[in-house]
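*Asks:* sequence plus the predicted model coming up.
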Amino acid sequence: MFEYHGWITIRETAANEDDDVRLRQIIDELRLRIAEMADPYLLDLRWMNGEPFIHLGGNPNHRSATDVIDLFEHVAAVAPGSYGLLHMRDDEDPGHENEVRVLRLARGTITQHTEALLSPCIPKLEDPFTG
């Protein structure tokens, strides 16, 4: 199981002085990429209060069934002023089976961290298996 929940605020630069024409080009390209992903879960790009955001969430059987990490990496490359978080729980991730991991996008860089508020999943989120 690969559960994920995340968001990205899309900005061309960290200076918060985006070129409106370039930002709209980036958004148009991201809309095409999202449409090609054909993700059956939550994947939404929309403008709110004059700023573009991506929201995503899902729970496929395996991590390989989704491109969400690739999407974060792509946004980091084309819009390095963007920032956001992707919380992931992957019971097939060696060494991290009992953790919620956080992918952090900031200033064009992606880093991974353990989410201390939700990890270890057993016992913080679930009881130990007793069967």
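*Replies:* On my side now, so go ahead.
*Asks:* C-alpha only now, for contacts and for neighbours.
*Replies:* OK.
*Asks:* run through the helices of this protein in chain order.
*Replies:* 20-37, 68-78, 121-124 (DSSP state H).
*Asks:* what are the contacting residues of the last one?
*Replies:* Where contact means C-alpha atoms under 8 Å, 6 or more residues apart in numbering, the residues beyond helix 121-124 that reach it are N98, E99, V100, L118, P128.
*Asks:* just the buried ones from these, in ChimeraX syntax?
*Replies:* Restricted to buried positions by 16 or more other C-alpha atoms under 10 Å, the ChimeraX selection for these reads:
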select :98,99,100,118
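*Asks:* of the helices of the chain, which is nearest I8?
*Replies:* The closest approach between I8 and any of the helices of the chain, judged by C-alpha to C-alpha, belongs to helix 68-78 at 8.1 Å.
*Asks:* if we ignore the residues flanking it in sequence, what's nearest the spatially most central residue of the chain?
*Replies:* Averaging the C-alpha coordinates of the chain gives a centre point, and the residue nearest to it by C-alpha atoms, centre = their mean is L86 (3.6 Å). Beyond its immediate neighbours in the sequence, the residue positioned closest to L86 (C-alpha to C-alpha, 6 or more residues apart in numbering) is G6, lying 4.1 Å away.
*Asks:* ok, D18 next?
*Replies:* Taking C-alpha to C-alpha, 6+ apart as the measure, D18 lies nearest to E12, with 5.6 Å between them; neighbours along the chain are not counted.
*Asks:* and here's the other structure:
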Amino acid sequence: MDDDPDRLAEIVEGLRRRIDGIASPCLLDLRWMNGEAFVHIGGFANHAHSSAEVLDLFRHVGEIAPGSYGLLHVRDDEDPGHENEVRVLRMVRGIVTRHTESAMSPCIPVLEDPYEG
């Protein structure tokens, strides 16, 4: 995240406050492992406002800690043009880009059977 220990502590504390302020049913966790700070995001938010806060958090990490990297998989069946895809937000050196996750898309029939009602 950052080579300056004081700056890193400031970044981590700011992230901790932001995570604590998010009202979401998702797993949102910040912890130290092997001397590095890690943010863990997981779960299923079925409301746009809940998922928006989590996506904003992911982007925010990249903005304040430009050495950060990670993946966040998202399925949003209300995303025009991507209703049947799992999208992956890829953070590399703090920059977030969106891609289709080919290993899990198209959702139907890869993850689910077609609805036959």
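*Replies:* That came in fine, so what should we check first? For clarity, every value in this text was computed on a predicted model and none was experimentally measured.
*Asks:* TM-score, when you put one on top of the other?
*Replies:* Once the chains are laid over each other, their TM-score by TM-score structural alignment, normalised by the length of the second structure reads 0.94; 116 aligned residues with a C-alpha RMSD of 1.0 Å.
*Asks:* re earlier: just give me the match in the second structure for the residue nearest to the centre of the first structure.
*Replies:* The equivalent of L86 of the first structure in the second structure is L72 (alignment by TM-score structural alignment).
*Asks:* how far away is its match from R98 of the second structure?
*Replies:* Summarising the geometry, the distance separating L72 of the second structure from R98 of the second structure, computed by C-alpha to C-alpha, to the nearest Å, is 10 Å.
*Asks:* do R75 of the second structure as well
*Replies:* According to C-alpha to C-alpha, R75 of the second structure stands 12 Å off from R98 of the second structure.
*Asks:* what about I34 of the first structure, distance to G95 of the first structure?
*Replies:* 30 Å.
*Asks:* of those two, which one has the most company?
*Replies:* A side-by-side neighbour count of I34 of the first structure and G95, using other C-alpha atoms under 10 Å, places I34 first with 18 against 8.
*Asks:* that one reaches L42, doesn't it?
*Replies:* No - the pair formed by I34 of the first structure and L42 falls short of the contact definition of C-alpha atoms under 8 Å, at 10.9 Å.
*Asks:* which residues of the first structure does stretch 19-37 of the second structure align to?
*Replies:* For stretch 19-37 of the second structure, the aligned range in the first structure is residues 34-52, judged by TM-score structural alignment.
*Asks:* residues in contact with the matching stretch?
*Replies:* With C-alpha under 8 Å, 6+ apart, stretch 34-52 of the first structure has contacts from 9-11, 27, 31, 53-59, 66-67.
*Asks:* tell me the two of those that are most distant?
*Replies:* Farthest apart among those - using C-alpha to C-alpha - are R11 and N59, which lie 27.4 Å from each other.
*Asks:* for the two, indicate the residue with more neighbours.
*Replies:* R11 (26 against 19).
*Asks:* now do the same contact list for that one.
*Replies:* When the contact criterion is C-alpha under 8 Å, 6+ apart, the partners of R11 of the first structure are D18, L23, P52, A79, P80, G81, S82, Y83.
*Asks:* returning to that earlier point: what separation do you get for the match of L86 of the first structure and A9 of the second structure?
*Replies:* From L72 of the second structure to A9 of the second structure the distance is 24 Å (C-alpha to C-alpha).
*Asks:* how far does stretch 12-32 of the first structure sit from its chain's centre?
*Replies:* When distances are taken as C-alpha atoms, centre = their mean, to the nearest Å, stretch 12-32 of the first structure is centred 18 Å away from the chain's centroid.
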